[in-house]
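Asker: Test case, fold it:
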Amino acid sequence: MSCWSENYHFIKEVYDFRVEEMNKWMDALEESSKKLITNKVYTSREFRRMRDQFRYQCKNLKREEVKQWLHDMLKLLNQKSDQSLEAEKKRLEALHQRHIEMLPGIEENMRKVDVYSRCYQYVDDITPLVKLLEELRRKSTEEIHPDSTEHVASFIENQEAVIAKIEEKRGEFAQLIKRGEKLAGQADCPDFLKEQVKGLSELFKDSEEKAKKKLETLKRNETAWKEFEDGKVNIVNLLDQADEKLRNIRKLFDPKAGAEDVALRLEIAAKTRGANEACLKKLMGNVEIICGICSADKKEEVLKTIAGFEERNKVLDKTDERIAKLKKYTEDLQAFVDKKDASMAWLQQGEDMLNELLKFPGEDKSDEKLLMTVKMQKNMETQLNTLAWLVTESERLLGGKSNSIAEAHMLDVQKIKVKLEELNQKLTDVCGDISEDLHHWADYQAELKVFQPWLTQCEERIKGGLKKPNSLIEAQEMQKSVIEFDADIKSRLASLDKMTETVSKMTQHDKADREITECRDRRQAAETVCCEWVQRMEKLVKQWEELSNTVTEVQGWVAAAAKVADDPEADVVDGTLNKLKTYFAEKQKLVQAL
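Answerer: Just a heads-up that it's a prediction; the model follows:
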C-alpha cells in the first residue's frame, strides 16, 4: 500500500489519461460506425480511408491489455473503501460497461463494413466497363454527316467496330452482373449497389441498342446513297427518252393511221409517266433518308438535284398536252374526211337527181316536180354550206403541208368545188322557170299547214256530237258555243279562197286544186252539220225559256193566292198546267233529239 500512496499522483495521471483516451476511442468508433453504415455513397477512396481508420480503432479497442487494465483498475478500486473513490468507481464501472456493450455492435459493424467494402470494390471493378460503355454509347449517338457512299462506308466500319467491342465485353458484363446480383442478395448490402447493378445492365442494353440502331441507320443510308446514284442515271435516261418521244410527235394526214398512232402514243405516254413517277418517288424516298443525316450543304445540293429532275419531268405534261392536241387534230381530220367523202358521194346523186328533174313528166305530175325541185335546192344549199366548211377546214388542217396525202385531200376538195358549182349552175337554170311557182307553192303550203290541222279538229268535234244539257243555263252556254263554232267554220272559207287564188297563179297546180277541193268539201260538210246544230239549239233554248217563264208565272199565282187565302180559278189553272205539260214534253223531245 505504501507503493500506492507514494505513487498516487503519478498513477492518477496515468489513470485519468487512459480513461479519457478510452472515451475518445469509443466516441470516435461510434462516429466512424455512423459514417460508414449509412445510405450516403462515398467515393472508393473516401470509403477505404474511413474503413482503415475504423478497423484501426476496433483493433485498439479489442486489445487484451486494454481489457486487462480496465479489469485491474476496477479490482483495485473495489479494494478501497475510501468515500472519495466512490465517484471514480462509478466512472470506471460506466466505462467498463460501455466497453462491454460496444464490443458486439462493433463486431456487427465490422461485418457490415466488410460487405460495404466488397460492394465498393465491385463499383471500382465495373467502373472501367462503365466508362467504356459510355464512350461507345457516345460514339453511337454523336452526330455524323456522311456526304457520300464512301463516307457512309467509313462510318459503318467504325460502327461495326463499336458493336464488336460491345460484344467482346458481353462475357465480362455477364460475370459482373452475376457478381453484383449475388452481392445485392446479401442482407446488409447497401442500396447503391442495386442501383449500380441496374445501371450497368441498362447501360449495356442501351449502348447495344443505340449502336445497332446507328448501324442500321448507316446501312439504310448506304443503300439509299447507292440507289440514289443509280436512280439519277435511270431518271436521266428516262427523261432523255421522254424528250425524244415529245420531239417525235408528228401529225399524220391519214385519219385512220393517225387514230392508231394517237392510241399507241397514249399507251406509251402512260407507261412513260408510270416509269418516271415510280423512279422519282423512289429517288425522293432515298433523298429523305440521305437528308436525315447528311450535312446542310449536301442536303441543299441533293434537293436541288431532285428539283431539277422534277422540273424536267414536266415534259410528261407537255407530252400529254401535245398528244391531246394531236388527238383533237386527228378527230377533226376524220370529220373533214368523212364530210369530204360524203360530198363526193353526193355529187353523183345530185347529178342523177338533176337529170331526173330534167326528164320529169309534164302537167299531170307538176306538183311532184315542184317538190323534187325544192328538195334539190335544199340539198344543194346544204352541200354548198358543206363545201364552204370543207374549204375552211382544209386550209386549217392541211394548208401549207407538203405531203402527198394532204395534197390529195386538197385536190379532192377542189374537185368537189368545181363539180358542185357546175351542178348548182344547172339547177339554177332549171329552177329559173319555176322560181315564181316555188314562191306561190311555199305560200300555199304555209296556208295548208294551218288549215288542215284546224279542219281535223273541227271534224273531231262534230264526230263527238252535242251533249244533252241538264239546265237552261247549260243549254244557253251550248247555244253560244255552237254559234261561235259556226262563225269560225264560215270564216275559214276566206282561207280556202286565198289558197285557190295562190295556186291559180302557178303554171301547174292540179294536185293543189285537188287538195283544196277536198278541204272545201270537208269544210262544207262541217258547216252543214253546224248549221243544223244552231237551229236545234235555238229551238231548244226558246222552248226551255217558255217553259221557265210559265213555271215562274205559276209560282207567282201560288204565292199571291197564299197571301189572300184565295184559290185561283180552276179553268185558268188547268189551262196553265196543260201548257206546262206541253212545253215540258216538247223540251224533252228536243233534248233527246240532240
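Asker: can we go C-alpha only for contacts and neighbour counts from here?
Answerer: Fine.
Asker: do you know how far residue 411 is from residue 343?
Answerer: 14 Å (C-alpha to C-alpha, to the nearest Å).
Asker: between these two, who's got more neighbours?
Answerer: Using other C-alpha atoms under 10 Å, the more surrounded residue of residue 411 and residue 343 is residue 343, with 24 against 12.
Asker: thought the more buried one was touching residue 385?
Answerer: No. Taking contacts as C-alpha atoms under 8 Å, residue 343 lies outside contact range of residue 385: 10.8 Å.
Asker: give me every residue that touches residue 578.
Answerer: Residue 578 makes no contacts at all, as judged by C-alpha atoms under 8 Å, 6 or more residues apart in numbering.
Asker: and it, what element?
Answerer: helix 570-593 (DSSP states H and E).
Asker: quick one: contacts for residue 513?
Answerer: Here residue 513 is in contact with 500, 503 (C-alpha under 8 Å, 6+ apart).
Asker: Quick one: the helices in the stretch 51-200 of the chain, in order.
Answerer: 64-79, 86-141, 149-168, 170-184, 191-247 (DSSP state H, counting those that start in this stretch).
Asker: Taking their axis directions, the second one and helix 170-184 sit at what angle?
Answerer: Angle of helix 86-141 versus helix 170-184, following axes from the mean of the first three to the mean of the last three C-alpha atoms, to 10 degrees, is 150 degrees.
Asker: other SSEs contacting helix 86-141?
Answerer: With contacts defined as 3 or more C-alpha pairs under 8 Å, 6 or more residues apart in numbering; DSSP states H and E, the packing partners of helix 86-141 are helix 8-36, helix 44-61, helix 64-79, helix 149-168, helix 170-184, helix 191-247.
Asker: okay if I get those as JSON lines plus mean neighbour count?
Answerer: Listed next are these as JSON lines, based on neighbours: other C-alpha atoms under 10 Å:
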{"stretch": "helix 8-36", "mean neighbour count": "14"}
{"stretch": "helix 44-61", "mean neighbour count": "15"}
{"stretch": "helix 64-79", "mean neighbour count": "13"}
{"stretch": "helix 149-168", "mean neighbour count": "16"}
{"stretch": "helix 170-184", "mean neighbour count": "16"}
{"stretch": "helix 191-247", "mean neighbour count": "17"}
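Asker: Dump those helices into CSV; add distance to residue 371 as well.
Answerer: CSV is the format used below for those (distance: least, C-alpha to C-alpha, whole Å):
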stretch, distance to residue 371
helix 8-36, 134
helix 44-61, 128
helix 64-79, 158
helix 149-168, 90
helix 170-184, 112
helix 191-247, 57
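Asker: Of those helices, which is nearest residue 326?
Answerer: Of all the helices and strands packed on helix 86-141, helix 191-247 sits nearest to residue 326, with 11.8 Å by C-alpha to C-alpha.
Asker: Check the offset of the closest one from the chain's centre.
Answerer: 33 Å (C-alpha atoms, centre = their mean, to the nearest Å).
Asker: That helix relative to helix 86-141, how many degrees between them?
Answerer: In terms of direction (the same axes, to 10 degrees), helix 191-247 departs from helix 86-141 by 10 degrees.
Asker: Could you also give me the structure for this next sequence, so I can compare it with the first?
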Amino acid sequence: MGCFLKTRAPVHPAVNGYRVLAGRRSRSLPEGFTFWLASKAYSRPLLDHPCKSLCRDLEKEATKSWLDMMLDKLSAHSNDNEDNLSGRDKAVKAQEKKKLEAMIERHSGLMGPTMEAQSKVVHYSECYSFGDDIHPVMKVLNEQRHLSCKEIHPHNMDMCEEQIEKQEKVLRTIENQAPIYNELKRRGQKLMSNPNAPSFLEREIKKLDETWKDTNTKAQERISLLNFTMKDWEGYEKQRQEIYTPIEALEEQFKTYKRIYDPKKGSDWLERKKKKVTEFKKTGLEIYEVITKCFKTIVGLAGEDKREFMEKEIVEIDERKNIIDKVDKTLAELTEFNKS
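Answerer: Modelled structure (predicted):
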C-alpha cells in the first residue's frame, strides 16, 4: 500500500498540455481548454481524440471505486494496527492516507472542468467541421461570381445570345447551391447560439452570407444587362431595316418637287406635299431615335475597340437621313417662290 501511494499515477498527456497552456497565462483548466480550442492551429482530430480519451478515463466508475476502496482499506488497516505502530510509522501512515485523500480529491476536481472542456471540444469540433463544409460552396460561389464579373464584349446578336446562355448556366449553378447554403446557414445559426461559440465561427458565417448575396447580385446584374442588350440588338436590327421605308419615300417625293407658276395650284400642291413629308419625316425621326438609343447600349457593351467598325452602319443611315434636311430646305424655297 505504501508503495502505491508513493508512486504517483501518470497524468494523461492531454491534461499536461492543457495545464501548461493554463499555467502560462494564469488560467484555470477550463480557461486553458478554451484558449487551446479557440486556436485555428489545431485540427478537428487533434481536438477530438486526446480529450475524449481523457474524459473516458475520468468517467470510469472503476477508477473512482478503486480509489475509494483503497482509502477504506487504508483507514481500516490503520485503525486495526495503530496500537502496534511506532510514532514514526503512524506519521507515515497518516501521510500516506493524506496523499490518497488528495488523489481522490484531485480526481473529483478534474471531473467537472474536464467534462466542461469535453463539451467545448464537441462544440469546437462541430464549428471546425462547419468551416470545412462551407469551403466547397464558397469555391463554387466564387467561381460563378468571377464568371459574372469578367469582361465580355459581344458585338453582334449571336455573341450576345451565346453570353446569355452562359449566364443562365451560371444562375442554374448558383440555384443548385441554394439548398446547401440554406442548410449551412441553419447549422451556423445553431452553432452561434452556443455561448461558447468561437469568434472565427461568426467570421465564417458572415463570409458565407456576403459571398452568397454578392454572387447572386452580380449574376442577376449580368443577366439583366445581357437581356437588356439583347432586346436593344433586336430593336436595332429591326429599326435599322425599317428606317429605309420613310427615307426612300422622302427621296421619291424629293424627285417630284418643282416650281408651279400658278399661285393657287402651287399652294394646293405644296400643302399636299408638306402633309406627306410630315408623316414620313415623323416616322423616320422616331425610328432614328430608337436606333441611336439602341446603338448606344450595344456599342457600350461591345467595347470602344468595336465602335469604329459598328458605326459604319450608323454613318450609312446618317447619310441617307440627310434627305430630310434637303426636303425641308426645298419645300421652304418653293413656299417662298409661290408667295412672290
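Asker: about what we covered before: nearest to residue 134 of the first structure, of the helices and strands packed on helix 86-141 of the first structure?
Answerer: From those, taking C-alpha to C-alpha, the stretch that ends up closest is helix 191-247, at 7.4 Å.
Asker: So which other helices or strands are in contact with that closest one?
Answerer: Right, helix 191-247 of the first structure is packed against helix 86-141, helix 149-168, helix 170-184, helix 255-291, helix 296-312, helix 315-358 by 3+ C-alpha pairs under 8 Å, 6+ apart.
Asker: With distance to residue 9 of the first structure added, can I get those in a markdown table?
Answerer: Formatted as a markdown table, those follow (distance: least, C-alpha to C-alpha, whole Å):
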| stretch | distance to residue 9 of the first structure |
| --- | --- |
| helix 86-141 | 15 |
| helix 149-168 | 73 |
| helix 170-184 | 55 |
| helix 255-291 | 93 |
| helix 296-312 | 91 |
| helix 315-358 | 120 |
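Asker: So for residue 425 of the first structure, which of the ones you listed sits nearest?
Answerer: Judging those by C-alpha to C-alpha, what sits closest to residue 425 of the first structure is helix 315-358, at 11.0 Å.
Asker: The closest one versus helix 255-291: what angle between them?
Answerer: Using the same axes, to 10 degrees, helix 315-358 of the first structure lies at 170 degrees relative to helix 255-291.
Asker: I'd like to know how far the residue nearest to residue 78 of the first structure when sequence neighbours are not counted sits from residue 246 of the first structure.
Answerer: Excluding its sequence neighbours, the residue lying closest to residue 78 of the first structure (C-alpha to C-alpha, 6 or more residues apart in numbering) is residue 89, at 7.3 Å. Between residue 89 of the first structure and residue 246 of the first structure the computed distance is 122 Å (C-alpha to C-alpha).
Asker: Tell me which residue of the second structure matches up with residue 284 of the first structure.
Answerer: Applying TM-score structural alignment, one finds that residue 284 of the first structure aligns to residue 292 in the second structure.
Asker: Tell me the secondary structure at residue 253 of the first structure.
Answerer: Look at residue 253 of the first structure: counting by DSSP: H, G, I helix; E, B strand; the rest coil, its state is coil.
Asker: For residue 131 of the second structure, which residues are in contact?
Answerer: 201, 204.
Asker: ok, which stretches of the stretch 401-550 of the first structure are helices?
Answerer: Using DSSP H, counting those that start in this stretch, helices in the stretch 401-550 of the first structure cover 404-432, 435-464, 472-491, 493-504, 510-564.
Asker: Please determine how far the alignment partner in the first structure of residue 140 of the second structure is located from residue 162 of the first structure.
Answerer: Using TM-score structural alignment, the partner of residue 140 of the second structure in the first structure is residue 132. Distance, residue 132 of the first structure to residue 162 of the first structure, by C-alpha to C-alpha: 10 Å.
Asker: do the same with residue 370 of the first structure
Answerer: Distance from residue 370 of the first structure to residue 162 of the first structure, counting by C-alpha to C-alpha: 108 Å.
Asker: How about residue 447 of the first structure?
Answerer: Distance of residue 447 of the first structure to residue 162 of the first structure, given as C-alpha to C-alpha: 109 Å.
Asker: once aligned to the first structure, how far is stretch 275-282 of the second structure on average?
Answerer: Its matched residues in the first structure lie on average 2.7 Å from stretch 275-282 of the second structure after superposition (mean C-alpha distance after the TM-score superposition for the first structure).
Asker: What span of the first structure is that stretch aligned with?
Answerer: Using TM-score structural alignment, stretch 275-282 of the second structure pairs with 267-274 in the first structure.
Asker: Any buried residues in the matching stretch, and which?
Answerer: Neighbour counts over stretch 267-274 of the first structure (16 or more other C-alpha atoms under 10 Å) mark 269, 272, 273 as buried.
Asker: same question, stretch 309-317 of the second structure
Answerer: Residues of stretch 309-317 of the second structure classed as buried: 310, 317 (neighbour count, 16+ other C-alpha under 10 Å).
Asker: Residues contacting it, please?
Answerer: 240, 299.
Asker: let's see it at 10 Å
Answerer: Residues from elsewhere that reach stretch 309-317 of the second structure (C-alpha atoms under 10 Å, 6 or more residues apart in numbering): 155-156, 240-241, 243-244, 247, 288, 291-292, 295, 298-299, 302, 304, 318, 320-321.
Asker: now do stretch 326-340 of the second structure
Answerer: Contacts for stretch 326-340 of the second structure (C-alpha under 10 Å, 6+ apart): 250-251, 253-255, 257-267, 270-271, 273-274, 277-278, 281, 323-325.
Asker: Equivalent analysis for stretch 87-104 of the second structure, please.
Answerer: 1-6, 8-9, 63-68, 70-72, 74-75, 77-78, 81-86, 105-110.
Asker: What residues in the second structure pair up with stretch 554-561 of the first structure?
Answerer: Taking TM-score structural alignment, stretch 554-561 of the first structure hits no residues over in the second structure.
Asker: Stretch 386-399 of the first structure now?
Answerer: Under TM-score structural alignment, there's no match for stretch 386-399 of the first structure.
Asker: List the buried residues of that stretch.
Answerer: Neighbour counts using 16+ other C-alpha under 10 Å place 386, 387, 390, 391, 393, 394, 397, 398 of stretch 386-399 of the first structure among the buried residues.
Asker: For the fourth one, pull up the helix or strand it's in.
Answerer: Put plainly, it is residue 391 of the first structure. helix 366-398.
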